[in-house]
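Colleague: Sequence and predicted model, in that order:
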Amino acid sequence: MAAPMELFCWAGGWGLPSVDPDCLAVLTYARFTGAPLKVHRVTSPWRSPSGHLPALRTRDEGIISKPQQIITHLRKQKYNADYDLSATQSADTLAFVSLLEEKLLPVLIHTFWVDAKNYVEHTRKWYAETIPFPLNFFLPNAMHKRHLERLQLIWGDDYMEDEEKLEKELYREARECLTLLSQRLGSQKFFFGDSPASLDALVFSRLAPLLKAKLPNGKLQQHLKSLQNLCNYCTSILSLYFPWDGGEPLTGVPRAAGTDGSEAEEDPHKRRKQLLSVLVGLVAMLGYAFLSGIVSIQRGSVGPAGRQPVTLEEEEEEEEE
């Protein structure tokens, strides 16, 4: 029997199997199609073979890191959620994907990563508590910077000229996008009837984090919660396709092999990789501290007090299904 494809994605939280929308889209599409994936839920992109999440390790094409390319690869392997769609439905899929990327995604990035209250009290807090020490000191800030640059690239030069006015307009368009999705879904189980398609995986991956996160500033979240059919849609997909891994946060105790019908992978180099991650992270953190002036070296006598040993703890464990 051929070895299964391996998917590396961000760990779960907020009642979701993964907190990252791109990872959630790939996970959901795989569940829709029954693709045989060995899933590694990790708490640092350094645990990924590509250094990015999500990442799919395949036997024939190596490592694939972009979500759409991962889904395309699954289709090539005969796991196609859009196989039965008509030409009109395929055209509708392209139109709604474009709408989501243009009108909704930028506002979701702003909601989680740019809005100061949400970022400090929710997003950064979760990642800082989940990412292992010492990476949690600088990875959340690096992710924040990357998302800010991505948002500025999407919004263009207008973002810097009148940020408040632009945000107001874009949040209005995002609310209209949610309303349009609600009207298109209606009372159906999925967007094209009783069977899920790739559009459902994308919509769910965008809406579920917004619905489940406990955001202190939930302007867009409140509008989503007022659209009951979209809320029921997200809840239904979670219960149907993720009934046993609803995103409980990882603990310091690894699960026993086979506790959820899966195999636990024994990586002989795992401990070495962990130590290397800690050492590289520690060097990067110390380098940042010296460059920023937080720490400086001064010549002088050393006091009699003995130094306390520094201990490193790693509470993150891989979860696989």
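Modeller: Good, I have the coordinates.
Colleague: Going by C-alpha atoms from here, please, whenever you check contacts or count neighbours.
Modeller: Fine.
Colleague: Report the contact partners of Gly247.
Modeller: 11-19 (CA atoms under 8 Å, 6 or more residues apart in numbering).
Colleague: quick one: what helix or strand has the closest residue to Thr111 other than its chain neighbours in it?
Modeller: Counting by CA to CA, 6 or more residues apart in numbering, Asn118 is the residue found nearest to Thr111 once chain neighbours are left out, at 6.8 Å. Using DSSP states H and E, Asn118 sits within helix 116-118.
Colleague: pretty sure the residue nearest to Thr111 is in contact with His110, am I right?
Modeller: No - assessed by CA atoms under 8 Å, Asn118 is found out of contact with His110, at 9.4 Å.
Colleague: So for the two, which residue has more residues nearby?
Modeller: Asn118 (21 against 18; other CA atoms under 10 Å).
Colleague: Structure two is appended below for comparative analysis:
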Amino acid sequence: MVTLYQIGRAPNTPSLTPFAIKLETYLRAANIPYKNDHRGKASSKGKVPWISYQGKAIADSDFSLEFLNKERNVDLNSHLSDEQKGAGRAFQKMVEENTYWVLVLDRWLYDKTNGTAKTFGIPSIMRWLPRSRFVGMAKKQGIGRHSKAEVEQILRNDVNAISCYLGSKKFLFGDKISQYDMAVFGQLAAMKYEPFGGMAGGVVDEFSTVCSYLDRIKTEFWPDWDECTTGGGTRKATK
């Protein structure tokens, strides 16, 4: 049994962090038994999510996937060519190293309702602290130095690239889901279904191909999605 350490459930998604959505979706797709620990306990690297398995603690979502692939003899990419694996790696790095920071800014800078801070139970007098931390990290990364309009265009370009590549395919590389789909789903599902700030979710909603793709993954691997949220999944799937 894998123990998945992450923060608590969110109003409309199983987690506020897209990396936990990615990792939990992988566990479901790979049919690996797991249980959640929602206490927010950080890994040895000071982050969540992470896993423990048979006495071993593995920090970082990607290293957790690689570890379980070896331990459980799982390969969700076995049907991919080397060329597809290269494209998948590129898409994963795009969404996790670039697109992700749009989500950070949308939740901590653009959202005037303080939805993320409220979900974490942060008192109003203390909300400036995580806001300052996350916005500062985005500036160090670089994307936080752009205007909101420029950040929105960066996101639109990223989602458009995914939309164009998807075309009429069920998943990124055809009828079978891959490990790279987990990364894309984690990031974009966090924007579409938990749209604090509104900008990121609104951009994703512009792309019907991507919305249908997210809904397919959600329906197939998360039939209990609403039960895995604190608000009952009030933002429903696209019709």
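Modeller: Noted; the coordinates are in hand. Remember, it's a predicted structure, so these values are computed and weren't measured experimentally.
Colleague: re earlier: other SSEs contacting the helix holding Asn118 of structure 1?
Modeller: Based on contacts counted as 3 or more CA pairs under 8 Å, 6 or more residues apart in numbering; DSSP states H and E, there is no element that helix 116-118 of structure 1 packs against.
Colleague: Specify the next element, helix or strand, located C-terminal of it.
Modeller: Counting by DSSP H and E, what follows helix 116-118 of structure 1 is helix 124-130.
Colleague: Please tell me which residues of structure 2 stretch 83-94 of structure 1 aligns onto.
Modeller: Counting by TM-score structural alignment, stretch 83-94 of structure 1 lines up with residues 78-89 of structure 2.
Colleague: In that stretch, which residues are buried?
Modeller: 85, 87-88 (16 or more other CA atoms under 10 Å).
Colleague: which one of the contacts of Gly247 of structure 1 sits closest to Arg31 of structure 1?
Modeller: For the contacts of Gly247 of structure 1, the residue nearest Arg31 of structure 1 by CA to CA is Pro17; the value is 11.5 Å.
Colleague: hang on, the closest one packs against Phe242?
Modeller: Yes - judged on CA under 8 Å, Pro17 of structure 1 makes contact with Phe242 at a distance of 7.2 Å.
Colleague: Please identify which of these two sits among more neighbours.
Modeller: Pro17 (25 against 16).
Colleague: where's the more buried one relative to Thr130 of structure 1, distance?
Modeller: 14 Å (CA to CA, to the nearest Å).
Colleague: can you give me how far the longest helix seen in structure 2 is from the chain middle?
Modeller: The longest helix of structure 2 (DSSP state H) is helix 148-166. Computed by CA atoms, centre = their mean, to the nearest Å, the chain-centroid distance of helix 148-166 of structure 2 equals 16 Å.
Colleague: got it, and stretch 142-149 of structure 2?
Modeller: Centroid displacement of stretch 142-149 of structure 2 relative to its chain, using CA atoms, centre = their mean, is 21 Å.
Colleague: Also stretch 33-51 of structure 2?
Modeller: Relative to its parent chain, stretch 33-51 of structure 2 has a centroid offset of 15 Å by CA atoms, centre = their mean.
Colleague: Also stretch 71-86 of structure 1?
Modeller: When distances are taken as CA atoms, centre = their mean, stretch 71-86 of structure 1 is centred 22 Å away from the chain's centroid.
Colleague: Flag every buried residue along it.
Modeller: 71, 73-75, 79-82.
Colleague: Ok, stretch 238-250 of structure 1 next?
Modeller: Buried, per 16+ other CA under 10 Å, within stretch 238-250 of structure 1: 238, 242, 245-247, 249-250.
Colleague: Please say which position in structure 2 Lys66 of structure 1 maps to.
Modeller: Matched to structure 2 by TM-score structural alignment, Lys66 of structure 1 sits across from Asp60.
Colleague: show me the contacts for that match.
Modeller: Asp60 of structure 2 touches 43, 45, 47-50, counting by CA under 8 Å, 6+ apart.
Colleague: cool, Glu83 of structure 2 as well?
Modeller: Counting by CA under 8 Å, 6+ apart, Glu83 of structure 2 has no contacts.
Colleague: how far away is it from Glu194 of structure 2?
Modeller: Glu83 of structure 2 is 33 Å from Glu194 of structure 2, where distance means CA to CA.
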